[in-house]
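**Student:** have a look; sequence and predicted model below, questions after that.
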Amino acid sequence: MTVRVLVADDQDLVRTGLSMILDAQPGIEVVGQAVDGIEAVTMARVLRPDVCLFDIRMPGMDGIAATRELAGAGVADPMAIVVITTFDLDEYVHGALKAGARGFLLKDAGPELLVQAIHAAANGDALIAPKITARLLAAFSDSHLGRPPVQPVEPLTDREEQVLITVAQGRTNAEIATDLHISLSTVKTHLTSVMTKLGARNRVEIVMWAYETGRVTRTKT
């Protein structure tokens, strides 16, 4: 299946460049380009793309606000959003992920990682730029010190705990299936159960909870 993508960036060269990179990939089609967050939200609701690729700094409505409109808490049918920015700032990443983004990239990530992030989001996975993943998730965990983490409505099973940890380690559904010697459909079933028990909207929030509760910790370098 072809992944339909909406690209939003206020800089013409960047927006055009991203669209050209994606359109050149097999299995990806750019169905629209928006110049700001307001236009992006409007176009997304009309076009219903499989994935939205949003810059953060845009006039009128920034990428985080646009993400919240399309994938935030209370949205009945949240869209898959990947946020991309030039600025490696923790508050941007935390804001985007809390708003419901399924991925976060820096603009120097390169075409290969960009394409991976689009496919991951379309498949319900999440991809965060590797150079910032550990630091940001650990920082998110640190910011919650002293506050009790949200408790699941029902205890996680042993297998759900295993799936949770592998997700937090950045493994895809296919890799989890191989690692745990279970089928892909079983992985998806466990993930759905984990999200329901945690009240999580996506894989990113599962990862945040894993760090917040100490199930996964930052590797010291």
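**Tutor:** Right, received. Where do you want to start? Predicted model, so just to flag it, every value in this text is computed and none were measured. Residues are numbered from 1 along each chain as shown.

**Student:** hey, let's count contacts and neighbours off CA atoms from now on
**Tutor:** OK.

**Student:** list the contacts for the most centrally placed residue in the chain?
**Tutor:** Centroid check for the chain by Cα atoms, centre = their mean gives R102 as the closest residue, at 1.4 Å. The contact partners of R102, taken as Cα atoms under 8 Å, 6 or more residues apart in numbering, are A80, I81, V82, A121, G124, D125, A126, L127, N202, R203, V204.

**Student:** helix, strand or coil for the residue of the chain most remote from its centre?
**Tutor:** Taking Cα atoms, centre = their mean, the residue of the chain most remote from its mean C-alpha position is G146, at 26.4 Å. Counting by DSSP: H, G, I helix; E, B strand; the rest coil, the backbone at G146 sits in coil.

**Student:** and if you look at the one 3 residues further on?
**Tutor:** Reduced to three states with three-state DSSP, the structure at P149 is coil.

**Student:** wait, doesn't it sit right on R215?
**Tutor:** No. Applying Cα atoms under 8 Å as the test, P149 and R215 come out as separate, 11.7 Å apart.

**Student:** what's around V35, how many residues?
**Tutor:** Counted with other Cα atoms under 10 Å, the neighbours of V35 add up to 18.

**Student:** over to the one 5 residues further on?
**Tutor:** Other residues within reach of A40, judged by other Cα under 10 Å, total 27.

**Student:** who touches it in this structure?
**Tutor:** Per Cα under 8 Å, 6+ apart, neighbours of A40: L6, V7, A8, Q33, A34, A66.

**Student:** which of the residues you listed has the most neighbours?
**Tutor:** A8 (33 neighbours).

**Student:** what's the spacing between that residue and L89?
**Tutor:** According to Cα to Cα, to the nearest Å, A8 and L89 sit 20 Å apart.

**Student:** try this one next to it:
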Amino acid sequence: MVIADDERVVRDGVRLMVETQPDLTVIGTAEDGDHALRLATSLQPDVLMLDVRMPGHDGLWVLARLAERGLLAEIRVLMLTTFDMDEYVDEALAGGASGFLLKSASYEEITAAVRATAAGDGALSPSVAGRLIRGYAARRQADRTDPDDLKRLAALTDRERDVLALIGEGLSNAEIAARLVVSEHTVKSHVSRLLAKTGCRDRAQAAVLARRVTH
């Protein structure tokens, strides 16, 4: 993964946290948006952890440039910020980010989010997931009855709809498994199928869809 943040203490701190995990590796760090874009383009990491606000070109600018170059299918972007203002979440998710974490997230939340993002599941910090998704969806109330959304929902089985609704509540696979009294492996299978059927790229997009069609 590559970490981009204008504060060295954050870059070094996150790197230390991530590299304590045997399955996670940091292959580069960047201090601004231009450097982040160059590294992401040349190294093509599985995950780019990107600070929203940086001097010069910010993280949202980098996200937009990666989308323009068609790189978001290979590079999963996890936005990291001290700010939880809804417009950042709105623009990040709409722009193709796979997840959104506050810098106040715990060590466990950050490493779990990196793994989930790398796996294509996407991640939203558990402490803010429900509020952020609700805020994102509330600004799109006009889309709640979008015929395309209804067609996507109709393609799902009843159990897949249950799983989608729980994703919309910000639950992890383990929490969904406990709620539905099934195995975590079964939940992962349901998630994979519903992502394919709805055309959602990852869990973050599925969560937004869930809030539109189930609330």
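**Tutor:** Thanks, I have the structure now. Owing to the predicted nature of the structure, the values given are computational and were not obtained by experimental measurement.

**Student:** let me see the TM-score of these two.
**Tutor:** Between these two chains, after superposing, the TM-score reads 0.83 (TM-score structural alignment, normalised by the length of the second structure); 210 aligned residues with a Cα RMSD of 2.6 Å.

**Student:** so of the contacts of R102 of the first structure, which ones are in helices?
**Tutor:** Among the contacts of R102 of the first structure, the members found in helices (DSSP state H) are A121, R203, V204.

**Student:** nearest to H94 of the first structure, of those?
**Tutor:** Nearest to H94 of the first structure among those is V204, at 10.5 Å by Cα to Cα.

**Student:** quick one, what contacts that closest one?
**Tutor:** L97, R102, A126.

**Student:** the last one maps to what in the second structure?
**Tutor:** Think A126 of the first structure. Mapped onto the second structure by TM-score structural alignment, A126 of the first structure lines up with G122.

**Student:** right, and that match touches A129 too?
**Tutor:** No. Between G122 of the second structure and A129 there is no contact under Cα under 8 Å: 11.9 Å.

**Student:** show me where the second structure has strands.
**Tutor:** 2-4, 28-30, 47-51, 76-81, 99-102, 123-124 (DSSP state E).

**Student:** now those strands in CSV, with distance to G70 of the second structure?
**Tutor:** Output for the strands of the second structure, formatted as CSV (distance: least, Cα to Cα, whole Å):
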stretch, distance to G70 of the second structure
strand 2-4, 18
strand 28-30, 21
strand 47-51, 15
strand 76-81, 12
strand 99-102, 18
strand 123-124, 21
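
**Student:** which one, of those strands, ends up nearest to R134 of the second structure?
**Tutor:** Of these, the one closest to R134 of the second structure (Cα to Cα) turns out to be strand 123-124, at 12.5 Å.

**Student:** and the closest one, what does it pack onto?
**Tutor:** strand 99-102, helix 107-118, helix 203-214 (3 or more Cα pairs under 8 Å, 6 or more residues apart in numbering; DSSP states H and E).

**Student:** with the first structure superposed, average distance for it?
**Tutor:** For strand 123-124 of the second structure, the mean deviation from the first structure after alignment is 1.9 Å (mean Cα distance after the TM-score superposition for the first structure).

**Student:** neighbouring contacts of that strand?
**Tutor:** Applying Cα under 8 Å, 6+ apart, the contact partners of strand 123-124 of the second structure are L78, S98, G99, F100, L101, A113, A116, T117, G170, R203, A204.

**Student:** ok, now how distant is the counterpart of G28 of the second structure in the first structure from V7 of the first structure?
**Tutor:** Residue correspondence to the first structure (TM-score structural alignment): G28 of the second structure is matched to G32. As judged by Cα to Cα, G32 of the first structure and V7 of the first structure stand 6 Å apart.

**Student:** list the buried residues for stretch 145-156 of the first structure?
**Tutor:** L156 (16 or more other Cα atoms under 10 Å).

**Student:** where in the second structure does stretch 6-17 of the first structure fall?
**Tutor:** Going by TM-score structural alignment, stretch 6-17 of the first structure sits over residues 2-13 in the second structure.

**Student:** what is the end-to-end distance of the matching stretch?
**Tutor:** The straight-line separation of the ends of stretch 2-13 of the second structure (Cα to Cα) is 13 Å.

**Student:** cool, and stretch 139-154 of the second structure?
**Tutor:** 23 Å.

**Student:** adding distance to A76 of the first structure, write the ones in helices among the contacts of R102 of the first structure out as CSV.
**Tutor:** Below are those laid out as CSV (distance: Cα to Cα, whole Å):
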residue, distance to A76 of the first structure
A121, 18
R203, 17
V204, 18
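
**Student:** which of the contacts of strand 123-124 of the second structure are buried?
**Tutor:** Buried among the contacts of strand 123-124 of the second structure (16+ other Cα under 10 Å): L78, S98, G99, F100, L101, A113, A116, T117, G170, R203, A204.

**Student:** can you pick out the most distant pair from those residues?
**Tutor:** Taking Cα to Cα, no two of these sit farther apart than L78 and G170, at 16.1 Å.

**Student:** burial measure for the equivalent of A138 of the first structure over in the second structure, as a count.
**Tutor:** In the second structure, the residue matched to A138 of the first structure (TM-score structural alignment) is R134. Look at R134 of the second structure: counted by other Cα under 10 Å, it has 19 neighbours.

**Student:** one more: A134 of the first structure?
**Tutor:** Count around A134 of the first structure with other Cα under 10 Å applied: 18.
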